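Novice: test case, fold it:
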Amino acid sequence: MQKIRFHKLAALLVLVGFAAWMGTGKFSSVGSAATENAKATQAEQPKAPVRTVAVITPSRVMHARAIRISGQTEADKRAVLATRVGGVIAELPAKQGQRVKTGELLLELDAEEKTAAVAMARQVLVQRQAEADAAERLVKTGNSPKLQADNARSALATAKSMLQAAEAELARNQVKAPFDGIVDRVSVELGSAVMAGSEVATVLSLDPILAKGEIGERDLRYVKIGDEAEVKLVNGDTVKGTVRYISRDASAATRTFRLEIAIANPDRTIPAGMTAEITVRANATDAVILPRSVVTLSGNGDLGIRAVDADHKVTFHPIDLVDDTPKGLVLGGIPEDARIIVAGQDLVSEGDTVEAVEADAETVRKLAAEVTGGTQ
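Specialist: Next comes the predicted model:
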């Protein structure tokens, strides 16, 4: 009998040993034991510390919403005057910068033949009036038939019409101010010839002066005709006015509405065409005043503030910007009991558990210094 080789004997022993281990059934607990060991290891590791944030509960204020609009000043009325007939300028009393009243003569063309026509028409009218009076007397005394008086009255009416036509034709040679205002520009010279329709002068009405701008569709609901407005001019002057007009037809390109502010300008010191910033004050609303550093962005990119709720969880509240003042941002839409994070708000996210502590005196002092733009 051939001897069993050593390697075959070793393989046989391993096979027997493996079969015996399989019979015990202990192999099924290897995976669960590893999982339990991993959990135990994690449990033994220290948890991440809870972050501490500083919070305040700001006081509430009633503040009028400020809607700021970029615009410019414009004249209340603007007229470019032109001649109705051609001719040579005989009189030019209008001067640039001159104040004029409604109906004041600004320019007159040479019209000798038209003046003569008016004089002749007046003489004819006097004659026809005398003839009509004589015919009336003769009819009353019975010395003339009634038909003769009717003819005289008809001739009188014709003479009146001819005089009115001659005066109207003469008036075409004159250019008068259509309203009270200032002669801003004179485009012709005395003695020059002009054609019918030639531009001769520009008249502006600057009292009141208008500040015009475009208001956004979201802010339109806060403004109404008659509201007070503040207009800051590019030269640094600030004047007050009243909303006079709000368009109800939005611009197709910008989706904004034209708005006009009427400003008293009795001395005509505010010119037309000056850049202006219009601030319209709406009704007061409940708000809080906070420094700009408190405002942050949510995970979705919304602008707002972070606060801590009763469960020590971080919450996010979108804000409604009511006004931007030297004292800070005036914000609406914040719950009354909100504990606003003023330190550490950019280091936490919504849903995080934090430890909230009231802001200490130093933090409050720094916030106050930031709000007022200085030190305390």
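
Novice: could you use CA atoms for every contact and neighbour count after this?
Specialist: Noted.

Novice: buried residues of the longest helix seen in the chain, list them for me.
Specialist: If you go by DSSP state H, the chain has its longest helix at helix 112-141. Across helix 112-141, burial judged by 16 or more other C-alpha atoms under 10 Å covers 114-115, 117-118, 121-122, 124-125, 128-129, 131-132, 135-136, 138.

Novice: same question for stretch 313-326.
Specialist: Neighbour count says stretch 313-326 has 313-319, 321-323 buried, by 16+ other C-alpha under 10 Å.

Novice: ditto for stretch 151-170
Specialist: 152-153, 155-156, 159-160, 162-163, 166-167, 169-170.

Novice: in what helix or strand does residue 36 lie?
Specialist: Per DSSP states H and E: residue 36 is located in helix 30-44.

Novice: and residue 280, by the same measure?
Specialist: Residue 280 is located in strand 275-290, with elements delineated by DSSP H and E.

Novice: may I ask you to name the longest strand in this protein?
Specialist: Secondary structure of the chain read by DSSP state E shows that its longest strand is strand 61-82.

Novice: quick one, what contacts the residue most central in space within the chain?
Specialist: Residue closest to the average C-alpha location in the chain (C-alpha atoms, centre = their mean): residue 215, at 3.0 Å. By C-alpha atoms under 8 Å, 6 or more residues apart in numbering, the contact set of residue 215 is 69, 256-259.

Novice: Proceed likewise with the subsequent sequence, for comparison:
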Amino acid sequence: MTKPNTNIKHMRSLSILIVFAAVLTSCGGGSTEESNMTSDSTNAMTAERNVAVTSLQLAPVDFNHYFTVQGLVETDQNALIYPEVPAKIISIGINEGDNVSKGQTLLTFDSRVISNQIDELKLRLTLAETIYKKQENLWSQEIGSEIQYLQAKNNYESLEQNLEALESQRAFYTVKAPFSGIVDEITPKVGEMANPAMPLLRLINLSSVYIKSDVTERYLSKIKAGDHVVVTFPSVGVVKESKIERIGNYINPANRTFKIKLSMKNDDLSLKPNLLAELKIRDYYSDSTAVIPTALLQMTPTGDEFVYAVVDNKAQKIMIKTGMTFEGMAEVVDGLSGTELLIDRGSRSVKDGDNLSIQ
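Specialist: Model (predicted):
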């Protein structure tokens, strides 16, 4: 009875082992087949990868680099006119905003006192001249003494010089324009007393203006007279071009800057003294070079720069070196000739060798 039970148990164990082995074999074979199918599918997708991009055709262009400083508009003909004598103002012959010519009378003062002195001196001079001529005539005939002749001569010449001095002083009672320009402001009114310590008016000539600016000493070796400058006047919305006329020879120890001067045309008189100007000064120039947008630059983990170009409708990775950048553009000093067709939009989605669909 015992032996048959033992055989039955052995047979049941063997059956279980056979079924388990079959299950393991089935599962293992299915996983291998599925893995092979996935691998084949991935390879097929890789081989058929086609990336939609846009392109940018390069052409050699000139590259300019600028730095920006601020300056102020100035003019040599911006004058406060002061009286030279204290006197009462009897007339103002101009109004604010008037254009005047050089030598034109602007104001007149009460000059009655000095005019009376001149009239009196002229009478005395006439008498002195008569006496002098009579004494001279007598002396030529050896009549009279030499002292009388010399006294008459001295008196006449002295009065003549006094009259000349008074005439010069009377000129102070008339204020004339020292140069042609615009009367910008008139301070006093008719009937008020003019004081040499107080200005009468401001006269400005805007036809010839210039700009002065302080530039840090680090640019001293990078700019020179004649360099191109783009000048922007933010307050009036005006942009003009000019050149550096002069570079100063003194460095201010307080702020380590030197001065530059630019002449400006002001035909429309839109530029006013002390108007703020922004100067873009060219400190680097290269002609016929490869220039690309900085947005196309990419870097390897080691910091090397590269871009993607379109070659036979495939992406080609090109290692480059860039120089200076300005306003979103970079000069390429090595790696590009300037005639390549670069990948623009989509450049960060491609890999070297990808098929491309140019949009």
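
Novice: and the TM-score between these chains?
Specialist: Superposed pair, TM-score by TM-score structural alignment, normalised by the length of structure 2: 0.64. Supporting alignment: 297 aligned residues with a C-alpha RMSD of 4.4 Å.

Novice: one step back: average offset of the longest helix of structure 1 relative to structure 2?
Specialist: Taken over the aligned residues, the distance from helix 112-141 of structure 1 to structure 2 averages 2.7 Å (mean C-alpha distance after the TM-score superposition for structure 1).

Novice: which elements pack onto that helix?
Specialist: Here helix 112-141 of structure 1 touches helix 146-171, going by 3 or more C-alpha pairs under 8 Å, 6 or more residues apart in numbering; DSSP states H and E.

Novice: picking up where we left off before, so the helix holding residue 36 of structure 1 corresponds to what in structure 2?
Specialist: Per the alignment by TM-score structural alignment, helix 30-44 of structure 1 matches no residues in structure 2.

Novice: skip ahead from that helix and say which helix or strand is next.
Specialist: Criterion used, DSSP H and E; the element after helix 30-44 of structure 1 is strand 51-56.

Novice: residues of that next one that come out buried?
Specialist: Judged by neighbour count (16+ other C-alpha under 10 Å), strand 51-56 of structure 1 contains these buried residues: 53-56.

Novice: columns distance to residue 354 of structure 1 and secondary structure on top of the buried residues of stretch 313-326 of structure 1, output as JSON lines?
Specialist: Shown next, in JSON lines, are the buried residues of stretch 313-326 of structure 1 (distance: C-alpha to C-alpha, whole Å; DSSP: H, G, I helix; E, B strand; the rest coil):
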{"residue": "313", "distance to residue 354 of structure 1": "6", "secondary structure": "strand"}
{"residue": "314", "distance to residue 354 of structure 1": "7", "secondary structure": "strand"}
{"residue": "315", "distance to residue 354 of structure 1": "11", "secondary structure": "strand"}
{"residue": "316", "distance to residue 354 of structure 1": "14", "secondary structure": "strand"}
{"residue": "317", "distance to residue 354 of structure 1": "17", "secondary structure": "strand"}
{"residue": "318", "distance to residue 354 of structure 1": "20", "secondary structure": "strand"}
{"residue": "319", "distance to residue 354 of structure 1": "22", "secondary structure": "coil"}
{"residue": "321", "distance to residue 354 of structure 1": "27", "secondary structure": "strand"}
{"residue": "322", "distance to residue 354 of structure 1": "30", "secondary structure": "strand"}
{"residue": "323", "distance to residue 354 of structure 1": "31", "secondary structure": "strand"}
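
Novice: how about those in a markdown table, adding distance to residue 74 of structure 1?
Specialist: Putting those into a markdown table (distance: C-alpha to C-alpha, whole Å) gives the following:
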| residue | distance to residue 74 of structure 1 |
| --- | --- |
| 313 | 54 |
| 314 | 51 |
| 315 | 48 |
| 316 | 45 |
| 317 | 42 |
| 318 | 38 |
| 319 | 35 |
| 321 | 30 |
| 322 | 28 |
| 323 | 27 |
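
Novice: which one among those gets closest to residue 276 of structure 1?
Specialist: residue 323 (18.3 Å; C-alpha to C-alpha).

Novice: my read: that closest one touches residue 279, true?
Specialist: No: counting by C-alpha atoms under 8 Å, residue 279 is not a contact partner of residue 323 of structure 1; they are 10.3 Å apart.
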